[in-house]
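Visitor: next input, structure requested:
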Amino acid sequence: MTAQTRSPQPLTVPAADLVLAQTRPVPTDFVLGAATAAYQIEGARHEDGRTDSIWDTFSHAPGAVVDGDTGDVACEHYHRYAADVALMKSLGLQSYRFSTSWDRVCPDGGAVNAKGLDFYERLVDSLLEAGIAPWLTLYHWDLPQALEDRGGWTSRETVDRFVDYSLAVHDRLGDRVRTWTTLNEPFCAAFLGYTAGMHAPGRTSPADGLAAAHHLMLAHGRVVQELRARDASLELGLTLNFTVADPLDPSDPRDVDAARRVDAQMNRIFLDPVFRGAYPADLLDDVRHLGLEDHIMDGDLEVISTPIDVLGVNYYNGEAIGHEPPAAARADSLNGGRFTRSPFPAADDSHRHPRGLPVTAMDWEIQPEGLTRLLVRLHEEYAGPAGVTLHVTENGAAFDDAPDEDGFVDDRGRTAYVRSHLGAILDAVDAGVPVRGYFYWSLLDNFEWAWGYAKRFGIVRVDYDTQVRTPKASALDYARIIATRRLPTPWADLDATGDGDEPAGESTT
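Guide: Predicted structure coming up:
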């Protein structure tokens, strides 16, 4: 099958004298790419030996996903990968971050499925032929359901099965893929899935979330050790999602403690074991009643702190945290009548407060300067002393995109979002932080987890009825940035009124 791609205008590079004066240079060695995840785009649920993951089960549960959407078909990338790679090449992407599906490679967490590996071999070869560097993530939340039935990430057996699966992928692709990340966002996998009940597998246990978090990190360390022993030249690491938790009132010790808890239970719970070989003392105090230390066996932290080469930084927004809930809390439209709870195992008195910043369709505040502060902190406190490079491996925005009659989306808000966050990264670079690259999330509109197809993050619009791909204005702008190595200011040449404010007709809500 061949994917149809509709391009509303040629991907041309403006002449040098037309490059906007309001620009700043992008370093020539700074990698610009895009990212996706297997379950969100591949489809082909039961083809060529693939069996169900926890997301197959969860998405088919009544009320779990908005509109009852599933990833059964998604973007049909399994059949349309060649055209999707051609699309990436037309945009000039330098690297493509994707995940392999555990359920394709080792169905039910068991024996290796050659047909599953055949697909990823075809994908990687197509990327290399197109001059696009593959960046492989081994786990983006699609745990085989058969393993969940035996305890999932609360069981140490899952660690062993993850090592088996990872080595099977390396057996086939190790000679062509140089950058390997073990996990994507273990916070979401552990705490949205096992504590909040918002993501698969839908458990609502603080204790289970902590057990899952520890075993995820143990699995990470084990795979880094195994891959390092096989090939010392590989670039190895993991990707974490971060928030910048600011106390709502810095003079109120209750708000300061609320923000500390969020920082400990989202950021430092993963950073400190990797970089310092220990869990933060204040975190252990916060969760002592929940049994985390019962799962920490002798030698675990030494494994988890195995040196890495690269830390992937996923950033979408920061938060103002107060000890009391905001006066007007947004209703949760995701639980479909099911019980859900805070993802933080021991932060019941920590609440997000709006600050009057513009927001995306996810109700996430747009805060580029938070990314600068985050990168500076990560470099100074963690990555820099360890000699670990930083890449922003996810950053993006969902807006309520409205296509014209040709399917084209003039998404000025997303275009400005990308520019402003790239600018925030360059601000960090100017401050001495050696950030090496940026991957926009996501290349394609796709299955957005519990939001189904209701939220669109892509720079390429996908018509889910026809599977036609149409690059949005943001994609064309990103292509020009890549080609010219020049970053325009956020609203330069986007605002029809010329006043620098948000363009007419573009909503950030």
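
Visitor: CA atoms for contacts and neighbours, from now on please.
Guide: Fine.

Visitor: quick one: end-to-end distance for stretch 91-102.
Guide: From its first residue to its last, stretch 91-102 covers 29 Å (C-alpha to C-alpha, to the nearest Å).

Visitor: what residues are up against the residue lying closest to A428 once chain neighbours are set aside?
Guide: Closest residue to A428 apart from its sequence neighbours, by C-alpha to C-alpha, 6 or more residues apart in numbering: T372 at 5.2 Å. Contacts of T372 were listed using C-alpha atoms under 8 Å, 6 or more residues apart in numbering, and they are 424-425, 427-428.

Visitor: second input sequence below; structure requested for side-by-side comparison:
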Amino acid sequence: MSRSYTFPEGFLWGCATAAYQIEGSPLADGAGPSIWERFAHTPGMMHNGDTGDIACDHYRRMRDDVKLMAEMGLTAYRFSIGWARVLPEGTGRVNAAGLDFYQRLVDTLLEHGITPMATLYHWDLPEALDDRGGWLNRDSAEWFADYARVCFQALDDRVPLWATLNEPWVVTDGGYLNGVLAPGHRNLYETPRASHHLMRAHGRAVQVYREVGQHQIGLVVNIEPKYPASDSEADRAATRRAHHYMNRQYLDPALRGRYPDGLREVFGEAWRDWPAEDMALIAQPIDFVGLNYYTRAVVRDDPHQYPTRASAVRQPGATYSDTGWEVYPPAFTDTLVWLKERYGNPAIYITENGSAFYDPPTVEGPVLFDPLRQDYLIKHLKACHDAIEAGVDLRGYFGWSLLDNLEWSLGFAKRFGMVHVDYATQKRTRKGTSHLYQAIIESNGAALASARPVYGTGHPPHDAGNAAAVDVS
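Guide: Below you'll find the model as predicted:
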């Protein structure tokens, strides 16, 4: 007798995207530039010189993309709002045309029965605010609160789920420590300062939402569970440092009101004690945690790895994605159970989960088969179900990503989409993963019991009303 994988009633099945990665037309209709316009147009910062000037052209093709979501059976969609599209100078004047784009997006989603989840900040700080210090400026929390208020007042009557920040760890590690993401700084002393101001901004946005909002708001973090490479004390200590730096740096202050003590060891003299009133601001009660999960890390002590003195060890025989990330679904369940046990079983949405594997730049035929990505989806959704059975309050899953898109400084070299995009023509082609996901959605997870990756070419591996048709190999 096969195991049942039916998910709870009302579970949200969605996909996720981010504004700069898909919209294109970054300066259209009065929008201002963001730090990603400047970064992408700086020679040497982006793979192959790629930029988001066109990306997936979603700004002009939005209605067709929402129809595609409906065709896939999505019940929810997570998108981000471009701050500089709404407030070209970052504060003050509202660009009505830019805000109208998101009004139309939300209305179109609702017309197709798709629940919107809006993310306020997915890494695209207005350039005008970066010129004033960006996240290094203590005033950034108030800038963000003013921007959030504009968005809440315009959209909260139709958007039931809000996220303040997406992956603050990536913002600071990539943008302020290692310089591989906008704004491209490399400064250990700036990194905890930018992190702290991001979290203060999160707290202020939650405060504003409690004044004017009527639904739910949360924080999105990326978690990469850490496992020691050996039983040595050096490897265990390195694992703790990496875990505090990546996984507890943002959740502990948001949900427990203090930073983990291990950050002092990570940052050394760059760390400082923050005022009690700051910590109280950061710890505003939230309605859910958004979890972005892709992989795990097996960690060894490495004195040369900055700043954690820890590095990941490649696992022999394991499958790795095009981004060099190990495919290890049990860590997904471990992470969800850890969140439950450490933070009092908060409501959780999987706000990103997916994999990049090679796809050709152009596609002939109605479907592109992508068995490795399908296998990843099947195994990770089963890991989600295992967590639910362990008592985790998991309420929805948003696959990354709806479309192939601009993968930040990696440009268009890596493809995560459930839908293929031919960047030369903007043609969309559904991949096998999207048909598999459609069957899973229509069965509320039950199709996972018989789902298998589909290889080869031919008709799409989906037959409405027949979950078993997922396997046509």
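
Visitor: got a TM-score for the two of them?
Guide: Scored against TM-score structural alignment, normalised by the length of the second structure, the superposed chains reach a TM-score of 0.92; 453 aligned residues with a C-alpha RMSD of 1.9 Å.

Visitor: on that earlier part again, ok, so of the contacts of T372 of the first structure, who is nearest L240 of the first structure?
Guide: I425 (16.7 Å; C-alpha to C-alpha).

Visitor: the second structure: which residue goes with that closest one?
Guide: Correspondence of I425 of the first structure to the second structure, assessed by TM-score structural alignment: C384.

Visitor: confirm that its match sits in a strand.
Guide: No: if the criterion is DSSP: H, G, I helix; E, B strand; the rest coil, then C384 of the second structure is helix and not within a strand.

Visitor: specify the local secondary structure of the residue lying closest to it once chain neighbours are set aside.
Guide: Residue nearest to C384 of the second structure in three dimensions, not counting chain neighbours: T333, with 6.2 Å by C-alpha to C-alpha, 6+ apart. Under the three-state scheme (three-state DSSP), T333 of the second structure adopts helix.

Visitor: what's the match for T333 of the second structure in the first structure?
Guide: Using TM-score structural alignment, T333 of the second structure sits opposite T372 in the first structure.

Visitor: same thing with Y358 of the second structure?
Guide: Checking TM-score structural alignment: Y358 of the second structure goes with D400.

Visitor: confirm for me that that match is in contact with V359.
Guide: No: applying C-alpha atoms under 8 Å, one finds D400 of the first structure not in contact with V359, separated by 11.7 Å.

Visitor: pull the contacting residues for I54 of the first structure.
Guide: By C-alpha under 8 Å, 6+ apart, the neighbours of I54 of the first structure are 142-145, 148, 200-201.

Visitor: can you list those in JSON lines and add neighbour count and secondary structure?
Guide: JSON lines is the format used below for those (neighbours: other C-alpha atoms under 10 Å; DSSP: H, G, I helix; E, B strand; the rest coil):
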{"residue": "D142", "neighbour count": "24", "secondary structure": "coil"}
{"residue": "L143", "neighbour count": "27", "secondary structure": "coil"}
{"residue": "P144", "neighbour count": "27", "secondary structure": "strand"}
{"residue": "Q145", "neighbour count": "24", "secondary structure": "helix"}
{"residue": "E148", "neighbour count": "19", "secondary structure": "helix"}
{"residue": "A200", "neighbour count": "28", "secondary structure": "coil"}
{"residue": "P201", "neighbour count": "26", "secondary structure": "coil"}
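
Visitor: what about the match of I425 of the first structure, how many residues close to it?
Guide: Number of residues near C384 of the second structure (other C-alpha atoms under 10 Å) recorded here: 24.

Visitor: measure it to S230 of the second structure for me?
Guide: Counting by C-alpha to C-alpha, the gap from C384 of the second structure to S230 of the second structure is 27 Å.

Visitor: cool, and M279 of the second structure?
Guide: 36 Å.

Visitor: for E324 of the first structure, see how far away the closest residue to S233 of the first structure other than its chain neighbours is.
Guide: Among residues not flanking S233 of the first structure along the chain, R178 sits closest, at 7.9 Å (C-alpha to C-alpha, 6+ apart). With distances taken as C-alpha to C-alpha, R178 of the first structure is found 47 Å from E324 of the first structure.

Visitor: ok, now T466 of the first structure?
Guide: 47 Å.

Visitor: higher neighbour count, these two?
Guide: More crowded of T466 of the first structure and E324, by other C-alpha under 10 Å: E324, with 16 against 10.

Visitor: need the contact list for the equivalent of the more buried one over in the second structure.
Guide: Matched to the second structure by TM-score structural alignment, E324 of the first structure sits across from D302. Contacts here follow C-alpha under 8 Å, 6+ apart; on that basis D302 of the second structure touches 238, 309-311.

Visitor: what about S195 of the second structure, neighbour count?
Guide: S195 of the second structure: 22 surrounding residues under other C-alpha under 10 Å.

Visitor: skipping its backbone neighbours, what lies nearest it in space?
Guide: With sequence-adjacent residues excluded and distances taken as C-alpha to C-alpha, 6+ apart, S195 of the second structure is closest to T172, at 6.2 Å.
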